[in-house]
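# give me coordinates for this.
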Amino acid sequence: MHQDYIQPNEWSIIEEGFDPHRVKSSESLFSIGNGAMGQRANFEETYTGETFQGSYIAGVYYPDKTRVGWWKNGYPEYFAKVLNAPNWIGIDVKINGEVLDLHTSEVIHFRRELNMKEGWYKRNFTARLANGVDVKVEAIRMLSLQYDEVGAIRYSIMPVNTSADIQMTPYIDAGITNEDSNWDDTFWEVLETNTTMNSGSITTKTMKTDFHVCTGMYSTCTLGAEEKQCTASEQINRDNYIGLTYGLTVDQGKTCTVEKYAGYTVSLNHQKSAVTEASKKALFEASQLGFDQLIKTQAETWASIWNMADITITGDVKAQQGIRFNIFQLNQTYSGKDTRLNIGPKGFTGEKYGGSTYWDTEAYCLPFYMVTKNPEVARNLLTYRYHQLDKAIANAKKLGFTNGAALYPMVTMNGEECHNEWEITFEEIHRNGAMIFAIYNYVRYTGDYSYIPEKGLEVMIAVARFWHQRATFSEEKNKYVILGVTGPNEYENNINNNYYTNYLAKWCIEYCIEQIHKVKASYLTAYTRIWDTTKLTEEECIAWQKVASAMYFPYSEKYQVYLQQDGFLDKELTKVSELPDDQLPINQHWSWDRILRSPYIKQADVLQGIYMFEDRFTQKEIEKHFDFYEPLTVHESSLSPCVHSIIASKLDRIAEAYTFYVRTSRLDLDDYNKEVEEGCHITSMAGTWMSIVEGFAGMRITNDTLSFTPRIPEQWGEYSFKVNFRERILKISVVPDGVTIVLEKGQALAIQINGVLQTIEKSEVNYV
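Model (predicted):
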């Protein structure tokens, strides 16, 4: 059973009615962010029930000491994690001396809404406190995209059945901890606290990493429709807490309102000595604009984003809601403005995975940002890895690799490996291939080859060196093999010759050699610089090619499929459909020993390779592999259903593709994996977008030409989306009997529709 309390709505996420068992799930689903910071949808007022407090700042992390029972050489010394930052959303409320707390009050009415069209989060409720006072509350909150160091809250209270003395205390609390702390370390040191009549700040620094952060607030309090100004009656200034208390008597039916402007200024963007002054300046400017203007600007900024990124679907409200939720969260998480930042699998919605960067960015997220934004955004994601090349080389060196071989980390904040599990850290080396595939994907889509001579080729060479050294020549097979790995299917550890890993190794080497020849022919200055920097030799390239040409791939003549790894057919190939429902998900019911001996696949593995390199397989080969592996896949990774959806569309199995699409698009909204309270699956949300654009619409680059093979689920009347392709903006609309393409910007373009080459002229509508 999946959860089903989110109301279907095209533009909003809505929860009606209060259920304390849903609080942590909703804190994830209603999270907000602006690329620079984000926060879970915790209540502003006191809540003593079960809750998961979370506020996060992009790029600010702590190296928590790795906790393992048995240390191994080469093991990462720390697990980097995004920090739960000082909490600035809090507004304590007392009514006639009684604390407003929905856990101890009778909740008469409760509704919350995340408005994705305009970018704000609102809560309305009526509650009866233990002292018999009924109050109506409306709280609306936003994190500004335009002014990304600032958020704002408007919190209004109306006593319903009597006049009441109301105390409202907006505060900042720096005495916070991470739920995922390994050793209960203190992550923050408070340097300074300040309060004035209507403002205050706490300046902190992180232990070890020495990020300086000022968390500031500016508040106003008004009474009644005439908005009579109230002043704070008390300033609270403790070691790690500041507050401003407004006390006032409010007549029955009248409203008192606190507006709170707050946020973070960080030493990533300011001198350490200047973060406090920078906070004052940012908050003063925000307060001068006022809450209404901030909300208006927010709506305008989101309108601009939606104009390019939106996917519209008619006839299927839940599908429409799902894709917009995914697009909204992706844009809240990463803006593309800063090459120092990347996309954590949970974004700003939780602490799981440490908020770090995984291979998800290159394999899943890059296409979304590349197609819906300017090419510079995708280039910035590639540059992030280029800047960390030295550390990728250092990571490989720790494991015994030489000569500038690079192993990009499975998990990182700054380029150093910081993953906690050996079977991932040492063995899931396929992530190296995703780095190169992302460069290839960027170049083939944007046509911007310049990235390769400028930055990309150095990364390719270092990765090719790794694959060359990681392969072993097997005299038994007379082939090169790659031993002791974990593929994308993490339900198999320490296996030999994972097909996907071996294929990527071969492809990376061959692609690198091809680009060396291209750069030598056309970018001689860059070639000379790279040749000198890397100390590459012709003999080394020949040795690489020898490995690539003789790479081993396990294959079954019986099933006519490449095998996920050596020995895969030794397993009992019982289909997932034959498992009892009460055994699923297996990762919550089975021991790890049992999982490792089973045939069950956590996420697309062989099929991941077929998705990435489908032009190297015939339609019949794709079908055979899909029919063999899909029935064994439990989809207990968020990254899995989208790949299966895209391949099902390729095979013209639209009903099956639709089922996978619904699963990936509503993975969090319907809590398929029963874990949404830990945070949303941000990186897999890009896969939802891919399921439509690359899946149903069949977008590909074929012979350097943009092509589409559009299909449509029977549940939909029409769907449409835009792509930014080589300085053109195209709008594609698909209906059951055809496709319409409009060139909204740029020069005429030849594209391929259902295998037929057509020229799309400016402002011309083309029916196919």
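
# all contacts plus neighbour counts: C-alpha atoms, from now on.
Noted.

# contacts for stretch 730-740, please.
697, 710-712, 714, 717-724, 741-745, 765-768 (CA atoms under 8 Å, 6 or more residues apart in numbering).

# kindly check the end-to-end length of it for me.
10 Å (CA to CA, to the nearest Å).

# how far away from the center of its chain is it?
29 Å (CA atoms, centre = their mean, to the nearest Å).

# and residue 537, how many neighbours?
10 (other CA atoms under 10 Å).

# and it, how far is that from residue 84?
Distance from residue 537 to residue 84, by CA to CA: 48 Å.

# if we can go back for a sec, now the contacts of stretch 730-740: which count as buried?
697, 710-712, 718-724, 741-744 (16 or more other CA atoms under 10 Å).

# return the subset of these lying in strands.
718, 719, 720, 721, 722, 723, 724, 741, 742, 743, 744 (DSSP state E).

# and the two most separated of those?
718 and 724 (20.6 Å; CA to CA).

# gap between the closest residue to residue 232 other than its chain neighbours and residue 156?
Distances taken as CA to CA, 6 or more residues apart in numbering place residue 246 nearest to residue 232, at 4.6 Å, with adjacent residues excluded. Counting by CA to CA, the separation of residue 246 from residue 156 is 13 Å.

# one more, for comparison:
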Amino acid sequence: MNQDYIIPNSWSIIEEGFEAERVRSSESLFSIGNGAMGQRANFEEHYSGQTFQGSYIAGVYYPDKTKVGWWKNGYPEYFAKVLNAPNWIGINVYVNGEALDLNVCKEIRDYRRELNMKEGWYRRSFRAVMQNDVEIEVAALRFLSLDIDELGAIKYSVKPVNRDVNIIFKPYLDSGIENHDTNWEEKFWETLDIQNDDNKAVIVARTLKTHFYVGTFMENVLEVDGQPQSVSNKETRSSTYISHEYQLDVRKGATATLYKYAGYVSSMNHDKDRLVREAEKISTKAVTYGFEALLQKQKQAWASIWEMADITIEGDVKAQQGIRFNIFQLNQTYLGKDDRLNIGPKGFTGEKYGGSTYWDTEAYCIPFYMATKNQKVARSLLKYRYNQLDKAIENATKLGFVNGAALYPMVTMNGEECHNEWEITFEEIHRNGAIVFAICNYLRYTGDYSYIPEMGLEVMIGVARFWHQRVHFSADKGKYVILGVTGPNEYENNVNNNWYTNYLAQWCIRFAAEHIAKVRKEYTGDYKRIISVTNLSDEEIKTWLQVAENMYFPYSGKYQVYLQQDGFLDKDLKTVAHLPKEQRPINQKWSWDRILRSPYIKQADVLQGFYFFEDQFTKEELERHFDYYEPFTVHESSLSPCVHSIQAAVLGRMDQAYEFYLRTSRLDLDDYNKEVHEGLHITSMAGTWMSIVEGFGNMRVKNGMLSFEPKIPEQWKGYSFKVNYRGHILKVEVSHEKTSITTDGTQGLAVMLNGEKIELQPVVKP
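A predicted model of the protein is given here:
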């Protein structure tokens, strides 16, 4: 049974009532971020119950030792930890000498959390009767500033309800932090300096091995009933910790408030010797603005994001809440401001998977950022891969490839492979094709060819060389084959001739050859530079194309479908309908041995190829493959429901498309996979956006023109979305009666709507 405690609301995620067993799940769901840092929704005050404390800084990582019993050549040298950073949210609270701890309070009433997605803030409030019979009301509101992205702010208020009390606030910083997922229970931070100045404090720490320097800072301000309080503080410190203690005598019914302005400055953005001064500048600026002014700026910044990114749904609050939650978390994770960063699968909500970059970015995230930001943001994501081309070549070299062949990593922080599941590291090579597909997708959508001669062609050549070397000729089949791989369906390891992988390899080679010819003809200077760097010859290209022309694809004449891989028909082909509910999800109930022998598919595999290359297949072929493979699919990857939703919509199966949409949009809110306590599925959230825009809206680029063939689920009254297409901002509004498309640009634009060309008129400004 899925969780159902999140209250449906169009603009907020709301929890009412305190349940200790929900704490870790809610810590994930109510997470906040600003693209530069983020944190789980941990309590500010001490909590002795089960909790998963987590704060994270974009780009800061640690190369943890891999844990393997038998080392083999080519294994990654480390597993990149998304580092749990020093904790700055902590505010221990004592009332008449007793610590506030929701795990031991006699009574908790009116408990409520709200994550306001429209305005970008998180609030928690409750009434509690403590062990000493003091009753208090507590409200804590916090946000991570989009305007000053190294700053967070907390407003923490306590009101005694039944008597006058003495309240102690102890805001603190703590760099004695461990990762939740450490293999060896080792510390990743070395504390170098702690500085204290009145109501300000800074801890300077650095990561071991990678030597990122981070200044974690705070500055505190006190009020009672809105009146500033000048209270001297008592300092407590250890080698990794500093706190300020403020004592206040507060009458019954009055409200004592601590404002805590805090955050991180790091050597990624500042000289490591200036971190304390930079921290003091930011906290001084924050105090000068004040909490309410900073909050107003936060609301304005989020309003600007929503103006472009919002999707509206009429008549279905759960669906509306789901899509906004996905869009909100994507923007909390990555805003496109820093081309050194990327979109991690957990964002700032947990540590599982490690690394910051998967093929998810190219396959799922780029379309979202391309259409809701601008082509510059998408270009930055592509540039990120170009900047790591040397490392991709190095990764391939470690595995025995030569001549500049490039294998992009399954997981990375800096371009090196750092995934610690060996069968995926070595075998899930289809990620290489997703990198090139993203270049094609970017070109198709933006029309910006300049990326290819400037950067993209070198990536394409490296990838084509990899595929050329990864195949070998089978005398038995008279074709080129690719053995020992894992396709997108990770419930299959070390298979031969995964259809999706073979198809991608063929397509990548042809795409590279096509654009080598174009650049040679039209960009002579770039072509000469690229040839001098790569030593590419016409003869080499011919050998690539020979492989592409003679690639082997497993096929069943009986079922008239491409087979997921050789031997798929040897499996015990019982569909998911035969699986007892108590055995789901199988990744938590079955042994890995049993899973690998089963026919069950974790996520779209063959159908992933049909999604990428839709225009290469007829609708009848799609229908045949969808009907064959979907019944075997358990959808236990977050990336699965969105692809199936899009394809069900293409086939006009709107009930099924809607069901898959609801699953992808509420995957975490309803905890379909029983793992939300570990963090959110950030990259798959872009698939939710695709489910509406590419699925229900059926947005495509055909022959250089934007095309729509919208459909609408019967559960909705209407929906709308915006896209930024080559500098034109289009709004698409769909109801059961009609579709309207408008542009707020100053130039007209021709688009296709239901197969007919229409001219969008420019806005006439007075």
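
# got a TM-score for the two of them?
Superposed pair, TM-score by TM-score structural alignment, normalised by the length of structure 2: 0.99. Supporting alignment: 763 aligned residues with a CA RMSD of 0.7 Å.

# who has more neighbours, residue 246 and residue 156 of structure 1?
residue 246 (22 against 19).

# name the element that one belongs to?
Residue 246 of structure 1 belongs to strand 241-250 when assigned by DSSP states H and E.

# angle of whichever helix or strand comes after that strand against strand 241-250?
Going down the chain from strand 241-250 of structure 1, the next helix or strand is strand 256-266, by DSSP H and E. Using axes from the mean of the first three to the mean of the last three CA atoms, to 10 degrees, the direction of strand 256-266 of structure 1 lies 160 degrees away from that of strand 241-250.

# strand 256-266 of structure 1: average distance to aligned residues in structure 2?
Its aligned residues in structure 2 lie a mean 0.3 Å from strand 256-266 of structure 1 after superposition (mean CA distance after the TM-score superposition for structure 1).

# what's the distance between that strand and the middle of its chain?
Worked out by CA atoms, centre = their mean, strand 256-266 of structure 1 lies 26 Å from the chain centre.

# contacts only, for residue 472 of structure 1.
So residue 472 of structure 1 contacts 480, 481, 482, 483 (CA under 8 Å, 6+ apart).

# ok, back up a step: surely the residue nearest to residue 232 of structure 1 meets residue 223?
No - between residue 246 of structure 1 and residue 223 there is no contact under CA atoms under 8 Å: 10.9 Å.

# what touches both of those two?
Common neighbours of residue 246 of structure 1 and residue 223 (CA under 8 Å, 6+ apart) are residue 230.

# distance of residue 424 of structure 1 relative to residue 494 of structure 1?
10 Å.

# ugh, typo on my part, it should be residue 554 of structure 1
Taking CA to CA, one finds residue 554 of structure 1 at 16 Å from residue 494 of structure 1.

# swap in residue 304 of structure 1?
48 Å.

# quick check: closest non-adjacent residue to residue 278 of structure 1.
residue 265 (6.5 Å).

# and that neighbour, how many neighbours?
27.

# then residue 151 of structure 1?
27.

# again, but for residue 296 of structure 1
There are 11 residues near residue 296 of structure 1, going by other CA under 10 Å.

# which element is it on?
Counting by DSSP H and E, residue 296 of structure 1 is part of helix 291-309.

# centre of the chain to that helix, how far?
21 Å.

# next SSE downstream of it?
Immediately after helix 291-309 of structure 1, counting by DSSP H and E, sits strand 312-314.

# chain center to the next helix or strand after that next one, what's the gap?
Next along the chain after strand 312-314 of structure 1, taking DSSP H and E as the criterion, comes helix 317-333. Chain-centre distance of helix 317-333 of structure 1: 12 Å, with CA atoms, centre = their mean.

# no further queries at this time; thank you.
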